[in-house]
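Colleague: Sharing a sequence plus its predicted fold:
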Amino acid sequence: MNQEKERNNFTGTLGFVLASAASAIGLGNIWRFPFLAARDGGGLFLVCYLVLVATFGYTLLSSEIAIGRKTRQGPLTAYTQMDKRGSAIGVLACLVPVLILPYYCVIGGWVLKYLAAFVSGAGLAAAGDKYFTGFITSTWEPIFWFAIFMAAVVFIIYLGVEQGIEKYSKVLMPVFFLMIIGVSVYSLTLSYTDASGVTRTGWEGFLVYTVPNLEGVTFSKFLNVLMDAMGQLFYSISVAMGIMVAYGSYAKKDVDLSQSINHIELFDTLAAFLAGVMIIPAVYTFMGKEGMSAGPSLMFISLPKVFAAMGSAGSVVGIVFFVMVTFAALTSAMSVQEAIVASFMDRFDWERSKATLLIGLYALIGGIIVCLGYNVAYFELPLPNGAVAQILDLMDYISNIVFMPLVAIGECLLIGWVVGADWIIEEIEQGKYTFGRKSMYRIMVKYVTPVLLFILFLQAFGVFN
């Protein structure tokens, strides 16, 4: 089978950049980035994150996109084409999206449920203390919303690269940015006086978010902030999960990869920063610093309470917010499924329709099991990092905390010590283009990035707890 002739492609640079950025901008940007920034000294976290974007993130993103375009393969087979010893990396890189797809689409169903609640005028009820817990622990309703979200993902992937992924990304991403900018500006104008007479404003919350707080910062604390920023960046830019390898394989040879990678990182970083501008001032205004919390509780518990406290405007803001989050969840879920579809098409010579439907069926079954993990199949399992997990948390731990660092470490060792950094640099510089940070890239991919990744991997086992 001639992959070069038959493989689908993005139509050009714009389609490639928007689709890749759409993949990177997901739920982690919206609920995890603001929480970490608020917890880790505001501007201190932002500075660490920006430095890592320009070095650590750039190295991994450049590597995976170049691997994809040079091999014209999905993640399962791309690493083997680099060197036969890369087969294990390819298997792990394919297993990551296989684990992520079912539970990510379940969370996408949660987002749809809240969007429906605000559209129907039930936003005040959604702000209730037991609303979220009551919803996810019910038997059939989470499955219903998950199935709708899953069907939308399968439909777009079934349409293909150009008519599905690229077409919808070109529409959803501009609308997403218009919405997040609008809500961010509104968030800065908020003001609230609580029952004790204390007045808090959105601008004060913005300063909490952006001004570095160095009080009590020790080397150990700084290292924790650095690891938080690296962990956030790690899955924020969709590396080590096969996505960027698959998307890179769809990029045409005349696309300037170096410039495109810069644009992808710019869009992703801007979206993460604006998510903080949108969320932190609003939560601070109505709930104070204690309102910030990690994970789904920020988006499904804290923010609905904030929207309810806004009065009549809160219903509109809630609708806009959950439409925006739906877009982010949908584009990321599309890319997760596409990484698996590309792998199976390349490895087993399947047609897109067959791969899409069979993987969709697997995700449907897996997602139902995840939904039942909050009721009839509920259990609690202590993890090495000190957390307690049920089905969704366990899948997230294995994929994000264990497998992804291993994929990235293997990738760096393969590039830096087996095939050589020039293997990547030659692809990025193909034709008339230049790779402006190639000296930094050589050092990062061979020495610095593997060490940082190994430290991050050790965190999975509670080494630094």
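Modeller: That came through, no problem.
Colleague: going forward, measure contacts and count neighbours with C-alpha atoms only.
Modeller: Noted.
Colleague: Return the distance of the helix ranked longest in the chain from the chain's centre.
Modeller: Longest helix in the chain, counting residues (DSSP state H): helix 312-348. Taking the mean of its C-alpha atoms, helix 312-348 sits 10 Å from the chain's own mean (CA atoms, centre = their mean, to the nearest Å).
Colleague: Can you name the element that comes right after it?
Modeller: Next along the chain after helix 312-348, taking DSSP states H and E as the criterion, comes helix 352-372.
Colleague: List of residues touching that next one?
Modeller: Outside helix 352-372, the residues that touch it by CA atoms under 8 Å, 6 or more residues apart in numbering are 101-103, 105-106, 136-137, 139, 142-143, 146-147, 150, 154, 157-158, 160, 337, 340-341, 344-345, 377-378, 391-392.
Colleague: From the residues you listed, list the buried ones, please.
Modeller: Among these, the ones that count as buried by 16 or more other CA atoms under 10 Å are 101-103, 105-106, 136-137, 139, 142-143, 146-147, 150, 154, 157-158, 160, 337, 340-341, 344-345, 391-392.
Colleague: Compute the inter-axis angle for the longest helix of the chain and helix 352-372.
Modeller: Comparing the axes of helix 312-348 and helix 352-372 via axes from the mean of the first three to the mean of the last three CA atoms, to 10 degrees yields an angle of 130 degrees.
Colleague: Name the residues of helix 312-348 that come out as buried.
Modeller: 314-346.
Colleague: now do stretch 413-433
Modeller: 413-416, 420-421, 423-425, 427-429.
Colleague: For burial, what's the neighbour tally of Lys221?
Modeller: Close neighbours of Lys221, defined as other CA atoms under 10 Å, add up to 13.
Colleague: And the next helix or strand past the host helix or strand of it?
Modeller: Per DSSP H and E, Lys221 falls inside helix 219-236. With elements assigned by DSSP H and E, the helix or strand that comes after helix 219-236 is helix 243-249.
Colleague: Quick check: next helix or strand after that next one?
Modeller: By DSSP H and E, the next helix or strand past helix 243-249 is helix 257-287.
Colleague: which residues touch Gly42?
Modeller: If you count contacts by CA under 8 Å, 6+ apart, Gly42 has them with 208-213.
Colleague: put this beside the first:
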Amino acid sequence: MDNSSYPVRDQWVTRAGFLMATIGSAVGLGNLWRFPYIAGKYGGGVFLLLYLLIVVVLGCTMTLGELTLGRHTQLNPLGAYRTIKKKWAWVGGMAIFASVIIMFYYSVVGGWVLKYFVGYCFGLLHSADPASANQVFTAFTSSTVAPVIYTAVFLIITTIIVYWGVSSGIEKASKFMMPALFIFVVILAIRSITLPGAGAGLSYFLVPNLNQITGEGILTAMGQVFYSLSLGMGIMITYGSYLDKQSNIANSSVVIPMADSLVAILAGLAILPAVFAFGLQPDAGPGLMFVTLPAVFGQMPLGRLLAIVFFLLVLFAALTSTMSMLEVIVSFLIDETKFNRRKATVLAAIVIFIFAIPASLSMGVWADVHFLPGMNFFDSLDYLSSNIILPLSGFLLCILIGWVWGVDNAVKEISNDNTLEFELAPVWSFLIKFVAPILILLIFINALGLL
């Protein structure tokens, strides 16, 4: 492998910085918004149990696979796949494309979070009634100018962090935001579980009722693990490429999914007991964050302060996710076009903002403009990325590592040329070759509505 034609790569300064960044890339809206409401929908405690089992089987396996490929090649996803097998470069390109189109609409949602954080800071948002909270949310998201402005500001913050590079930008920002995020979610969880009437929510979330296990719940838990850990979009490959050859990636591949799961559990503890305490529905769907929770905060003592803390927490989670996706794109441009980091970052951000505008307008004046049949631009981007590109990308990663590159070569990289013990090598080899591809295929088929 000859990477001499590629620019010299930045590297993580500390292992803690790498872990904070990778955990931050995984911790996002999927943990703080999607996990609580789908846990509420699929039985609470039993969903949590299934989720944690699948994290061990699928999450750790795939995370290690992506980190291994990235560190071995020291390249962006397209370059990494091409290094292993030239004809597979398009698969790496597909992973990069996933990050691109997810950024188009994720930035819009990041703008919504920023709006709510600013609104609560200045006392502009306060509603104890779900219907009123829904009117506020709908009025904002369907307007033409304000959401686009908040999207632009959110993107500017993301761009500034990535602009300064891996060690000076992403690592430093992550080492501040991730501990702060963890502290905030613990504070909210403590407040939530001490509310009068919160016991029912606590019991629902933590005590599994095995009678509530369903095939749909299992498949949903598998999909949540896959999406929550940012698998299939090239992030772990990119972040792995900034690691030195002495790093213990086997250990990191356990720490990252476990930390991500811990935040998801704390988010469930912060949200579900409070929802139960005020007699609202735990399966409120996407409106949980912007409609149900504002109504909960409106009824709580110190509700405004807690709302500020919550939306700052969500803002940090959204930023650590978007800066990792932007880094995937920037890494590709630096490697393949020889752009310098500053030019690559600004160019990528401008393109993302241009396409984020129709995604934002899809909530209002362009709501009836369909991109895919029956779907506006925003929903089409979400469907393409979540249901097609990410599962397909993850499946092909398993095939590449397990059958094309070969697990023996992968294990040699994981063990740092046999200088580190990797006792679980036979187990991981079996999982990446057989179990993970089958699970991902099931996710893919279920997402397409064929199960």
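Modeller: The structure has been received and is ready for your questions. It should be emphasised that the depicted structure is a prediction, and the values quoted were computed from it without experimental measurement.
Colleague: TM between them?
Modeller: Counting by TM-score structural alignment, normalised by the length of the second structure, the TM-score of this superposition works out to 0.95. Behind it: 445 aligned residues with a CA RMSD of 1.7 Å.
Colleague: Kindly reformat the buried residues of stretch 413-433 of the first structure as CSV and extend each row with secondary structure.
Modeller: Formatted as CSV, those follow (DSSP: H, G, I helix; E, B strand; the rest coil):
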residue, secondary structure
Leu413, helix
Leu414, helix
Ile415, helix
Gly416, helix
Gly420, coil
Ala421, coil
Trp423, helix
Ile424, helix
Ile425, helix
Glu427, helix
Ile428, helix
Glu429, coil
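Colleague: and the two most separated of those?
Modeller: Farthest apart among those by CA to CA are Leu413 and Glu429. That separation is 21.5 Å.
Colleague: Give me the distance between the corresponding residue of the second structure for Leu76 of the first structure and Gly70 of the second structure.
Modeller: Taking TM-score structural alignment, Leu76 of the first structure has Leu78 as its aligned residue in the second structure. Distance, Leu78 of the second structure to Gly70 of the second structure, using CA to CA, to the nearest Å: 10 Å.
Colleague: Kindly report the same for Leu125 of the second structure.
Modeller: 44 Å.
Colleague: More neighbours: the two, which one.
Modeller: A count of neighbours by other CA under 10 Å puts Gly70 above the other of Leu125 of the second structure and Gly70, at 26 against 18.
Colleague: Okay, angle between the one helix or strand that one maps to and helix 249-277 too, please.
Modeller: Per DSSP H and E, Gly70 of the second structure falls inside helix 60-73. Helix 60-73 of the second structure and helix 249-277 are oriented at 140 degrees to each other (the same axes, to 10 degrees).
Colleague: got a list of contacts for helix 60-73 of the second structure?
Modeller: Under CA under 8 Å, 6+ apart, the answer for helix 60-73 of the second structure is 1, 76-77, 79-80, 83, 229, 231, 234, 236-245, 249-250, 252-254, 257, 394, 397-398, 401, 410, 413-414, 428, 431-432, 436.
Colleague: hmm, 6 Å instead?
Modeller: 80, 236-238, 240-241, 243, 253-254 (CA atoms under 6 Å, 6 or more residues apart in numbering).
Colleague: by contact count, what packs against whatever helix or strand comes next after it?
Modeller: Tracing the chain C-terminally past helix 60-73 of the second structure and defining elements by DSSP H and E, one meets helix 77-84 next. The helices and strands touching helix 77-84 of the second structure, judged by 3 or more CA pairs under 6 Å, 6 or more residues apart in numbering; DSSP states H and E, are helix 89-121.
Colleague: So what's the residue count around the corresponding residue of the first structure for Phe278 of the second structure?
Modeller: Aligned by TM-score structural alignment, Phe278 of the second structure pairs with Phe286 of the first structure. Using other CA under 10 Å, Phe286 of the first structure is surrounded by 26 other residues.
Colleague: and the angle from the longest helix of the first structure to helix 87-119?
Modeller: Here helix 312-348 of the first structure points in a direction 150 degrees away from that of helix 87-119 (the same axes, to 10 degrees).
Colleague: Helix 312-348 of the first structure versus helix 75-82: what angle between them?
Modeller: 50 degrees.
Colleague: Does helix 312-348 of the first structure pack against any helices or strands, and if so which?
Modeller: Right, helix 312-348 of the first structure is packed against helix 13-24, helix 87-119 by 3+ CA pairs under 6 Å, 6+ apart.
Colleague: would CSV of those helices with distance to Gly373 of the first structure be doable?
Modeller: Output for those, formatted as CSV (distance: least, CA to CA, whole Å):
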stretch, distance to Gly373 of the first structure
helix 13-24, 27
helix 87-119, 11
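Colleague: most packed of the ones you listed?
Modeller: Of all these, helix 13-24 has the most neighbours on average by mean count of other CA atoms under 10 Å, namely a mean of 26.
Colleague: How about the contacts made by the aligned partner of Phe18 of the second structure in the first structure?
Modeller: Matched to the first structure by TM-score structural alignment, Phe18 of the second structure sits across from Phe16. Phe16 of the first structure makes contacts with Phe10, as judged by CA under 6 Å, 6+ apart.
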